[in-house]
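J.: need coordinates for the following:
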Amino acid sequence: MRVWTETFSPVAKLTIVRCLLALAAINNWDLHQLDVNNAFLHGDLDGEVFMKPPPGFISKEDTRSKSDYSLFTKSKCSSFMALLVYVDDIVLASNDKQVIKELTAFLHTHFKLKDLGSLKFFLGLEIARSSIGISLCQQKFALDILTDTGHLAAKPSAFPMESNAKFSALDGVLLEDPQSYRRLIGRLLYLTITRPDLTYAVHTLSQFMQAPRKPHLDAAHRILRYIKAAPGQGLFFPTSSSCHLKAFCDSDWVGCPDTRKSLTGFCVFLGDSLISWKSKKQTTVSRSSAEAEYRSMAAVCCELTWLLHLLQDF
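T.: Next up is the predicted model:
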């Protein structure tokens, strides 16, 4: 069987989800959610399989985003609609409720789907809407982590990690059960979708997944106690925001004591709405703090360029 793959999975990036919610709050778009009834087949395929979109799925009026192939937009007269696909979950955003109803009916004639109504719970993200904006959090997911790890009654911490904390891959005693540490860090990584305040700490601890040690586990427990202080904390996208992009970046020169590599950190706002952020180790060793800063600025410029193309699709 001939197999053709792309570099990335054909699912929407979470940054696009946050960007869509921010735009929906600003433009007062209606948000709707659909779920496709699908069945996963586990049979062996012996021959070649050729796939193409079904007739009528993509019309001349529909535009597939070049920034992300999971985003589709459609403009006709004064109505606008955006369709975002994540595996079998679909989010619709439009300024016309009738357009959403017509598309839902059209899709239902081609394959079975569930109409879940207004967007409230998507990929573990809890969405709440009011007259002043849209809030996004993962409170249920955070409480599940605290319950499973036994930290639901732990003493809260004021911050996730000491500002001058440095961790090494060689300090401390190796954990007898590294699987529990890896499972915990994996769940914390998903929690950073709505918690940018956890990004640096979780990124730092995720570098020791291969051979975690006692200090790494103690630091992870510190993050859990910080989550305990405010499990419902998340993001807020106000309706009074603008569509002006602004970004901030910084670097930590020689932030890693093992590799001597620097760290890049940035955050991007759409008006007053935080939609993108990152904390990542740089790929090469910077010979000066100025070089580390330039690499950080280059990273945020790449993100801004991509977001500009994405906003043009909207």
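J.: please count neighbours and contacts with C-alpha atoms only from this point.
T.: Noted.
J.: am I right that Ser286 falls within a strand?
T.: No - judged by DSSP: H, G, I helix; E, B strand; the rest coil, Ser286 forms no part of a strand; its state is coil.
J.: this one as well, want them side by side:
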Amino acid sequence: MLGVKVSQRDGYIMLDQQHYTKSLLELYGMSDSQPISTPLVPNSHLMPATAEEVSEFNSLGISYRSTVGSINYLSSATHPDLSFAVSCLSQFLDRPGIKHWQGFLHVLQYLNGSQDLGLNYGGKDHCGMSAYSDSDWSNYQATRQSITGYLSCFNQCLVVWKTRKQPTVSLSTAKAEYKSLCDLTLELLWLTQWCQESGILQSLKRIPVYEDNQGCINTANG
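T.: Predicted structure coming up:
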């Protein structure tokens, strides 16, 4: 993948985008920014911008789509820790305001302290797949939609991850969790078919899926 460094050491393969991240920090003048520990401000909720906030951002002459796209590339390749932040910032591509721009800068501050992180593969005796699904409930305050989150591991190494706003409003936590679980199931169907066709896992029959909502579990089990 373009811009991804592949390193091999001690039986592991590591994927990282440290060079790309450094270039991104330099582009936006954030190389000397104070590193922070989270991609978004804890317990914060980004809302649609007011007319004044839109005007203030437009005066900067910055392409918001390009800024979000630059970190989406990191999120989809080697930084699953950015997945939720990118999902939140992407909600405002059509009408960004100054606070959404500040949210992007917050992500860059986080990257300034985590640019050497990446994905490690290999070094495990266990060979198999596992998956995890979760959802909040009506956390997107503008429309009360919920946020889906899931991931899947092969050989205890992360291979699939996703965070996105659900397209419809859920009337219960169980419904929101079940939507997330359905999305994960579709992803796993594709992933297992690809693995089998590639000869990676010829005898895979079951994948343990972990979910913490009992109502969702009962519905899934029939």
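J.: against Ser133 of the second structure, how distant is the equivalent of Ala299 of the first structure over in the second structure?
T.: Per TM-score structural alignment, the equivalent position to Ala299 of the first structure in the second structure is Asp183. From Asp183 of the second structure across to Ser133 of the second structure, the span is 9 Å (CA to CA, to the nearest Å).
J.: neighbour count winner among the two?
T.: Ser133 (25 against 16; other CA atoms under 10 Å).
J.: shouldn't that one be in contact with Ser180?
T.: Yes - using CA atoms under 8 Å, Ser133 of the second structure is in contact with Ser180, at 6.3 Å.
J.: list residues touching both of these two?
T.: Taking CA atoms under 8 Å, 6 or more residues apart in numbering as the criterion, Ser133 of the second structure and Ser180 both touch 149-150.
J.: give me the element the residue nearest the centre of the second structure is part of.
T.: With distances taken as CA atoms, centre = their mean, the second structure has Ser83 as the residue nearest its mean C-alpha position (1.7 Å). Taking DSSP states H and E as the criterion, Ser83 of the second structure maps to helix 83-89.
J.: check Ser133 of the second structure too.
T.: Going by DSSP H and E, Ser133 of the second structure is in strand 129-135.
J.: relative to the first structure, which residues correspond to that strand?
T.: Mapping strand 129-135 of the second structure onto the first structure (TM-score structural alignment) gives residues 245-251.
J.: list the buried residues of the matching stretch.
T.: 245, 247, 249-251 (16 or more other CA atoms under 10 Å).
J.: how about stretch 10-24 of the second structure?
T.: In stretch 10-24 of the second structure, counting by 16+ other CA under 10 Å, buried: 14-18, 20-22, 24.
J.: can you lay out those residues as JSON lines showing distance to Ser90 of the second structure?
T.: Below are those laid out as JSON lines (distance: CA to CA, whole Å):
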{"residue": "Met14", "distance to Ser90 of the second structure": "28"}
{"residue": "Leu15", "distance to Ser90 of the second structure": "25"}
{"residue": "Asp16", "distance to Ser90 of the second structure": "23"}
{"residue": "Gln17", "distance to Ser90 of the second structure": "21"}
{"residue": "Gln18", "distance to Ser90 of the second structure": "23"}
{"residue": "Tyr20", "distance to Ser90 of the second structure": "20"}
{"residue": "Thr21", "distance to Ser90 of the second structure": "19"}
{"residue": "Lys22", "distance to Ser90 of the second structure": "22"}
{"residue": "Leu24", "distance to Ser90 of the second structure": "18"}
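J.: quick one: which two of these are the most distant?
T.: Spatial extent of the buried residues of stretch 10-24 of the second structure (CA to CA) is set by the pair Met14 and Leu24 at 20.6 Å.
J.: now do the strands in the stretch 1-150 of the first structure.
T.: For the stretch 1-150 of the first structure, the strands defined by DSSP state E, counting those that start in this stretch cover 30-36, 62-64, 71-76, 79-86, 89-94, 113-118, 121-122, 125-130, 133-137.
J.: contacts for the last one, please.
T.: To tie it back to what came earlier, the one meant is strand 133-137 of the first structure. Strand 133-137 of the first structure is touched from outside by 21-22, 25-26, 125-129, 194-195, 232-240, with contacts defined as CA under 8 Å, 6+ apart.
J.: kindly report the same for the fifth one.
T.: Strand 89-94 of the first structure is contacted from outside by 20, 24, 29-36, 79-85, 100, 119, 122, using CA under 8 Å, 6+ apart.
J.: tell me the counterpart of Arg260 of the first structure in the second structure.
T.: Arg260 of the first structure maps onto Arg144 in the second structure, by TM-score structural alignment.
J.: re earlier: separate out the buried members of the contacts of strand 133-137 of the first structure.
T.: Among those, those buried by neighbour count (16+ other CA under 10 Å) are 21-22, 25-26, 125-127, 129, 194-195, 232-239.
J.: contacting residues around Thr192 of the first structure?
T.: Applying CA under 8 Å, 6+ apart to Thr192 of the first structure gives the contacts 198-199.
J.: and the gap between Thr204 of the first structure and Gln33 of the first structure?
T.: Counting by CA to CA, the gap from Thr204 of the first structure to Gln33 of the first structure is 35 Å.
J.: count the neighbours of Pro46 of the second structure for me.
T.: Actually, residue 46 of the second structure is Leu. It isn't Pro. Counted with other CA under 10 Å, the neighbours of Leu46 of the second structure add up to 17.
J.: what does it correspond to in the first structure?
T.: When the first structure is aligned by TM-score structural alignment, Leu46 of the second structure is paired with Phe167.
J.: mind checking the SS state of that match?
T.: Put simply, Phe167 of the first structure is coil when judged by three-state DSSP.
J.: that one touches Leu217, doesn't it?
T.: No - Phe167 of the first structure is beyond contact range of Leu217, at 11.2 Å (criterion: CA under 8 Å).
J.: ok but Gly113 of the second structure is inside a helix, no?
T.: Yes - under three-state DSSP, Gly113 of the second structure sits within a helix.
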